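In: Below is the structure, and that's it, no one-letter string:
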């Protein structure tokens, strides 16, 4: 995979294409990707990354590269790529292949204008695919170009990448949560949680988008049920606007797990949105026992590891 990336970067440099947007899914799949790619801008979610690339491409009038993983993360680019399709903007989407059960075989006709490699038939190898993708960026009719890098569905000598996940043990948190709770766990969260009414976890095939929104959706229709979510701070930041949604009820508690530092900007935003905010160390979870109930306000709790 490193050889393929080095080849791609070299070919892009030859064409003076130097602006890169890196989605979090690509960073998960390829360690130190942002350090390897000069002038890389890392965006916390794919949807925003797609629109930032669209804005940059239109303003600069030159190709922009977007790196993502070839799983459900790529689907979050769809709306931005549709915009780029109709504006005829040359955005190169580098989809890094990951082990995933998500089927990406069907895409809207007005999302990607050119595929550098979408079948095993006629594939001549990574270098030929890379050159084809870059050539499409300068086609008479411009638009988004899709290049799957490292997928054995296209280049049989490539290797699929298993997304590395650094799991966070949240057992100390779940140990003090009431048993009559609907619990949602984030992508990187692991714990012993067998005593809840319902436990929902998105692991193995999903990225970190949408977890907070799903929790809020469940809490809106089950107003008499306490809903608690344990997420990383990145997952909360991805859905940050939902903290200000008028439908958020008082049956909601969000734990945001983070490493060290002062109270985050998320805490400040939640406070302005009339959430009850706290910050505790994970070793101090016993102090929250009496607080984890339906109260006058939704609760946002930062947990320092």
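Out: That came through, no problem. From a predicted model like this one, the values you see are computed outputs, not experimental measurements. Numbers count the residues shown, from 1 in each chain.
In: When you work out contacts or count neighbours from here on, use the C-alpha atoms and nothing else.
Out: OK.
In: what's the nearest residue to residue 232 once chain neighbours are set aside in contact with, if anything?
Out: What sits nearest to residue 232 in space, not counting adjacent residues and going by CA to CA, 6 or more residues apart in numbering, is residue 257, at 4.8 Å. For residue 257, the contacting residues are 230-233, 302-305, by CA atoms under 8 Å, 6 or more residues apart in numbering.
In: take a look at this one as well, against the first:
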């Protein structure tokens, strides 16, 4: 085993949190054998199995309160801080997510801190590279990631079985997302509407998928990776993001992006966000953990909340530059 492989490997002790990630519809109550624990009687197994009505309401209330508070703080920071301040704010979020990602692949404690340091260094180094090149590289990575999720549905690909590759994946997930968000803020520091518009599309896709999946979900989207997510929920998320995309493009009156193109962009952003969500779910599944962390009550860790955004940012930023949108 190489020195890198001795530090990083694809295992971790499970997080026995009773809080589940948002799911895209109902699923079987059977517990997967990969999970080293069983759900409590009448409770959720963390993958969408129904528990008691009061428990579901309590979890939903906790999720909503956390989302409202965290969302308000984030939007306030994006609006009132200058570009450098936003870079620091989002950098802190990125480093927390890097620490959580290392928990999906790190064996030795030193790796939990070495990986965030590597992400910080490469994030600063990315500022020296052309933005379009960083975004294009990230898009190519996410195309490969889609294959990892949908082609190798019940196992890791031969490449992704290697721990150093998973660590490189974490860099490609987090660094371009941070750089892209910073670029969107810098484009109009006093009114970062493009960044807020992107967040609105991603959040709408997630929320629409969650509620539509609960109500109408029947066909599983990725049974091994995340049994609770359904095709019906995903389609609702895509439709919701398309609506927000079209409305946003019309309201912002962006040159080169009429409402129709905005709707298409919203749909594409939603598809990318689904891939980001599923990839992180697969990483957790392979590591036999349920949540990436416990920092956000009702949601899990930071990575659990930004996984969809990390895939959407490169596509959105690259499209804006390609179309010459101002």
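Out: All right, it came through fine. Given the structure is predicted, the values throughout are model-derived calculations rather than measurements.
In: Give me the TM-score for these two chains.
Out: Once superposed, the chains reach a TM-score of 0.23 (TM-score structural alignment, normalised by the length of the first structure), with 104 aligned residues with a CA RMSD of 5.6 Å.
In: ok so, going back, of the contacts of residue 257 of the first structure, keep whichever come out buried.
Out: In the contacts of residue 257 of the first structure, burial by neighbour count holds for 230-233, 302-304, counting by 16 or more other CA atoms under 10 Å.
In: sorry, back to before: among the contacts of residue 257 of the first structure, which lie within helices?
Out: residue 233 (DSSP state H).
In: could you dump the contacts of residue 257 of the first structure to JSON lines with distance to residue 132 of the first structure?
Out: As requested, the contacts of residue 257 of the first structure are exported to JSON lines (distance: CA to CA, whole Å):
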{"residue": "230", "distance to residue 132 of the first structure": "44"}
{"residue": "231", "distance to residue 132 of the first structure": "41"}
{"residue": "232", "distance to residue 132 of the first structure": "39"}
{"residue": "233", "distance to residue 132 of the first structure": "39"}
{"residue": "302", "distance to residue 132 of the first structure": "48"}
{"residue": "303", "distance to residue 132 of the first structure": "48"}
{"residue": "304", "distance to residue 132 of the first structure": "48"}
{"residue": "305", "distance to residue 132 of the first structure": "47"}
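In: closest to residue 50 of the first structure among the contacts of residue 257 of the first structure?
Out: Checking the contacts of residue 257 of the first structure against residue 50 of the first structure by CA to CA gives residue 233 as the nearest, at 21.5 Å.
In: how about the nearest residue to the closest one once chain neighbours are set aside, secondary structure?
Out: Nearest residue to residue 233 of the first structure in three dimensions, chain neighbours excluded: residue 256, at 5.1 Å (CA to CA, 6+ apart). Per DSSP: H, G, I helix; E, B strand; the rest coil, the local secondary structure of residue 256 of the first structure is strand.
In: could you check the distance from residue 256 of the first structure over to residue 218 of the first structure?
Out: According to CA to CA, to the nearest Å, residue 256 of the first structure and residue 218 of the first structure sit 18 Å apart.
In: Compare these two and say which one has the larger neighbour count.
Out: Set side by side, residue 256 of the first structure and residue 218 give different neighbour counts by other CA atoms under 10 Å, the larger being at residue 256 (24 against 15).
In: okay but that one is in contact with residue 302, surely?
Out: Yes. Counting by CA atoms under 8 Å, residue 302 is a contact partner of residue 256 of the first structure at 4.8 Å.
In: ok, and for stretch 49-59 of the first structure, which residues are buried?
Out: Buried, per 16+ other CA under 10 Å, within stretch 49-59 of the first structure: 49-58.
In: Save these as a markdown table, and put in secondary structure and distance to residue 85 of the first structure too.
Out: Shown next, in a markdown table, are the buried residues of stretch 49-59 of the first structure (DSSP: H, G, I helix; E, B strand; the rest coil; distance: CA to CA, whole Å):
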| residue | secondary structure | distance to residue 85 of the first structure |
| --- | --- | --- |
| 49 | helix | 16 |
| 50 | helix | 12 |
| 51 | helix | 12 |
| 52 | helix | 15 |
| 53 | helix | 13 |
| 54 | helix | 10 |
| 55 | helix | 13 |
| 56 | helix | 15 |
| 57 | helix | 12 |
| 58 | helix | 12 |
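In: of all those residues, which comes closest to residue 74 of the first structure?
Out: Looking across the buried residues of stretch 49-59 of the first structure and measuring by CA to CA, the closest to residue 74 of the first structure is residue 50, at 9.8 Å.
In: From residue 184 of the first structure, how far off is that closest one?
Out: 28 Å.
In: Residue 217 of the first structure too?
Out: Note on residue 217 of the first structure: its distance to residue 184 of the first structure, by CA to CA, is 11 Å.
In: Who has more neighbours out of these two?
Out: residue 184 (23 against 13).
In: Remind me what the strand or helix carrying that one packs against, helices and strands.
Out: Element membership of residue 184 of the first structure, judged by DSSP states H and E, is strand 181-185. Packing partners of strand 181-185 of the first structure (3 or more CA pairs under 8 Å, 6 or more residues apart in numbering; DSSP states H and E): strand 198-201, strand 226-232.
In: which SS class is the closest residue to residue 271 of the first structure other than its chain neighbours?
Out: Computed as CA to CA, 6+ apart, the closest residue to residue 271 of the first structure that is not its neighbour in sequence is residue 277, at 6.2 Å. The assignment at residue 277 of the first structure comes out as strand when based on three-state DSSP.
In: wait, residue 277 of the first structure sits on residue 301?
Out: Yes. Using CA under 8 Å, residue 277 of the first structure is in contact with residue 301, at 5.8 Å.
In: Would you mark the buried spots in the helix or strand that contains residue 267 of the first structure?
Out: If you go by DSSP H and E, residue 267 of the first structure is part of helix 265-272. By neighbour count with 16+ other CA under 10 Å, helix 265-272 of the first structure contains the buried residues 266-267, 269-271.
In: other SSEs contacting that helix?
Out: If contacts are counted by 3+ CA pairs under 8 Å, 6+ apart, helix 265-272 of the first structure sits against strand 276-281, strand 299-304.
In: orientation of the last one relative to strand 226-232 in degrees?
Out: Using axes from the mean of the first three to the mean of the last three CA atoms, to 10 degrees, the direction of strand 299-304 of the first structure lies 30 degrees away from that of strand 226-232.
In: now do the first one
Out: With the same axes, to 10 degrees defining the directions, strand 276-281 of the first structure sits at 50 degrees from strand 226-232.
In: elements contacting the host helix or strand of residue 94 of the first structure?
Out: Taking DSSP H and E as the criterion, residue 94 of the first structure maps to strand 91-96. With contacts taken as 3+ CA pairs under 8 Å, 6+ apart, strand 91-96 of the first structure sits against helix 24-29, helix 46-60, strand 64-69, strand 145-149.
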